[in-house]
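Peer 1: any chance you could fold what I've pasted below:
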Amino acid sequence: MIKDSVFAALELAEARRAERRRFLKLAGAGTAAAGGLALLSACGSDNNNSTTPSPTPTPTPTATGSVSTDVAILQLALNLEYLEAQFYSFAAFGRSLPEASLTGTVGTRGGVTGGRKVTFSDPIIASYAREIAADELAHVNALRAVITSVSAAQVIHQPAINIDGGATGAFSAAARAAGIADGNGEFDPYLNDDNFLLAAYLFEDVGVTAYKGASPLISSAIYLEAAAGILAAEAYHAGLIRAELYRRGSEARVKANKISDARDSLDGRPLDGATDRKDLDQGITATVSGAEVANIVPADSNGIAFSRSTLQVHNIVYLTDAAKTSGGFFPAGTNNSIEALRTSGDFSKAS
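Peer 2: Okay, the predicted model is just below:
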């Protein structure tokens, strides 16, 4: 049974790789087609007797002046994907990601502290873990490929990552901040199904809001396609994790809501000099007319998910509400070609 599950996960990962190859092939074809269409358009404009509208060019990567901003955004996304992918790989399979998916030229190559296979009691949760692990590895490889298509010299190394649940581990520090650590002040995300889901909940909502915040800033339609596709997948993951935690009852709901409050205490820091904090996060329950109801989708009154800036994202993964360059799940900081993006919410600094 276990062997069959591993083979199934490997087959799923191969399907993801095939889809990534298809995307890159289409992206390359789109670039070539745009050149041909632009030439046809120019020729058509010289024909004053032509009544046929000039064709609309296929979207292509933008000029060098704005590519640096796009690449900086994708690099930040890749940092988060390294973190998520390593967590799920250890939880589902008890192993790190393959070395070929972790090396680059930007930043310092870091190792992983902590991580082990979860002994799941619910085979359905175990199946979810394996599928998400395959997705996250595919995200890592897809982002690396997209960045390479611009410049192989811009691919970042995996930074140092801490996914430990011991006394000095990042998960325990996060749990203490949320008030859900055990009597020893620790939180082991690999202990059981519930702890795994809570740890996944901590990451998934951050990933969704990070992509939501960054996507409108991407100028290239091709790179936006990659980011939007990953955003959609991460949203599926987040909704699944939130629904499972809600289904598991009051204790899991209370802990999830405390994690939400802790995240909000970090990412709600005003960016404009104001003194009030903004409530950007939502737990998995809400109170309506005095009754507790499910809140599976964290959204505004229009049903639209909220966004986080890179500063807010870094605050959460560094486990601090101050502007720092390292800490928490990234003990040596994230790897980016634009150093200022570690602490700034202004992507214009990348151009």
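Peer 1: all contacts plus neighbour counts: C-alpha atoms, from now on.
Peer 2: Will do.
Peer 1: can you show me the strands along the stretch 251-351 of the chain?
Peer 2: 285-288, 291-294 (DSSP state E, counting those that start in this stretch).
Peer 1: to compare against the first, here's the next sequence to fold:
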Amino acid sequence: MGVTPPLPLPECRPILAVDRDLVQFALNLEFLEAEFFLHGALGMGLDVLAPSLAQGGPPPVGGRKANLDPIIRRIIEEFAYQEIGHLRAITESVGGVPRPRLNISAEAFAAFFNRAMNTTLSPPFNPYANSLNYLLASYVIPYVGLVGYVGTIPNLLAASLLGVESGQDAVIRTLLYLRANEKVKPYGVTVAGFTDRISEIRNRLGRCGMKDEGLKVPKQLGAENRTTSNILSADADSLSYSRTQPEILGIVYGTGDESRPGGFLPDGGAGRIAMRFLAT
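Peer 2: Just a heads-up that it's a prediction; the model follows:
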């Protein structure tokens, strides 16, 4: 007789919720991406460009225009307008929620990077300082939304959003891979080294095993065990990883606990699912 495998931890199991709430949960990540990309590329956010989509939620803390190379700025600007479209599509399809309070300050990213690198970086990491720093900071966010969509539902809207989110993640990872061996000044750690550490901390905060990999991996983790490049992070069968809503909240809160807010969502997420965990 076979051995019955142990059940996964509660935070690793799909949660029960109606489709509307599951899709609205994605607004938390869409707001975060939209405001980070809008401020980084244009120096302004939803309150200027699409105020109705914020649904009266408070403005983000700490966003500012980044010092980006022209080509990178053009790419991030396109991402920003795509995120506005995502917010509008979800709002018009299932209804919106007030934008949660977001912390996209240099200090919030510095705290995340300190934890990822297991040291206090000096000077503090500043995502807005230059293109490479901004791309590394961008590496932190869209992938979390991507694996969240994979773990949501077989919903046509979610599938449509997933296509663009995966494209954004692929562009960011490709741009970073082209500079994988470059050392990030003044820290003396390569770009690939930073992505390894970011992926590692997301795995730790997610608490459900390895669902995240950096830009370079051992061959046994590469596509068909033949590559060390890892531009598209995927499992052994080259399928996208999936995360549950509790995993995602643990990561963006930076606490590893879906009921304890912090990090990029200091007051917690919006919508019934996120608020359900805050009430526990």
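Peer 1: hmm, back to that, let's have the strands of the stretch 251-351 of structure 1 in TSV, adding mean neighbour count.
Peer 2: Listed next are the strands of the stretch 251-351 of structure 1 as TSV, based on neighbours: other C-alpha atoms under 10 Å:
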stretch	mean neighbour count
strand 285-288	14
strand 291-294	12
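Peer 1: dump these into TSV; add distance to Ala305 of structure 1 as well.
Peer 2: Shown next, in TSV, are the strands of the stretch 251-351 of structure 1 (distance: least, C-alpha to C-alpha, whole Å):
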stretch	distance to Ala305 of structure 1
strand 285-288	16
strand 291-294	16
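Peer 1: for those strands, which one sits closest to Leu311 of structure 1?
Peer 2: strand 285-288 (26.5 Å; C-alpha to C-alpha).
Peer 1: so which elements touch the closest one?
Peer 2: With contacts taken as 3 or more C-alpha pairs under 8 Å, 6 or more residues apart in numbering; DSSP states H and E, strand 285-288 of structure 1 sits against strand 291-294.
Peer 1: how far is the strand it packs on from where the chain is centred?
Peer 2: 28 Å (C-alpha atoms, centre = their mean, to the nearest Å).
Peer 1: can you tell me which of the strands of the stretch 251-351 of structure 1 is nearest to Asp194 of structure 1?
Peer 2: Closest among those, using C-alpha to C-alpha: strand 285-288, at 16.9 Å.
Peer 1: what is the corresponding segment of structure 2 for the closest one?
Peer 2: Counting by TM-score structural alignment, strand 285-288 of structure 1 lines up with residues 216-219 of structure 2.
Peer 1: how about residues contacting the matching stretch?
Peer 2: Ala192, Asp196, Asn225, Arg226, Thr227, Thr228, Ser229, Asn230, Ile231 (C-alpha atoms under 8 Å, 6 or more residues apart in numbering).
Peer 1: what distance do you get for Thr209 of structure 1 to Leu24 of structure 1?
Peer 2: Distance of Thr209 of structure 1 to Leu24 of structure 1, given as C-alpha to C-alpha, to the nearest Å: 25 Å.
Peer 1: the more surrounded of those two?
Peer 2: Neighbour tally, Thr209 of structure 1 and Leu24, criterion other C-alpha atoms under 10 Å: the higher count belongs to Thr209, 25 against 17.
Peer 1: and the more buried one, what's its match in structure 2?
Peer 2: Checking TM-score structural alignment: Thr209 of structure 1 goes with Val147.
Peer 1: quickly find the element holding its match.
Peer 2: Element membership for Val147 of structure 2 (DSSP states H and E) is helix 142-150.
Peer 1: against which helices or strands is that helix packed?
Peer 2: helix 19-42, helix 156-177, helix 245-253.
Peer 1: turn the ones you listed into JSON lines, including distance to Ile72 of structure 2 and mean neighbour count.
Peer 2: Shown next, in JSON lines, are those (distance: least, C-alpha to C-alpha, whole Å; neighbours: other C-alpha atoms under 10 Å):
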{"stretch": "helix 19-42", "distance to Ile72 of structure 2": "9", "mean neighbour count": "23"}
{"stretch": "helix 156-177", "distance to Ile72 of structure 2": "9", "mean neighbour count": "18"}
{"stretch": "helix 245-253", "distance to Ile72 of structure 2": "24", "mean neighbour count": "25"}
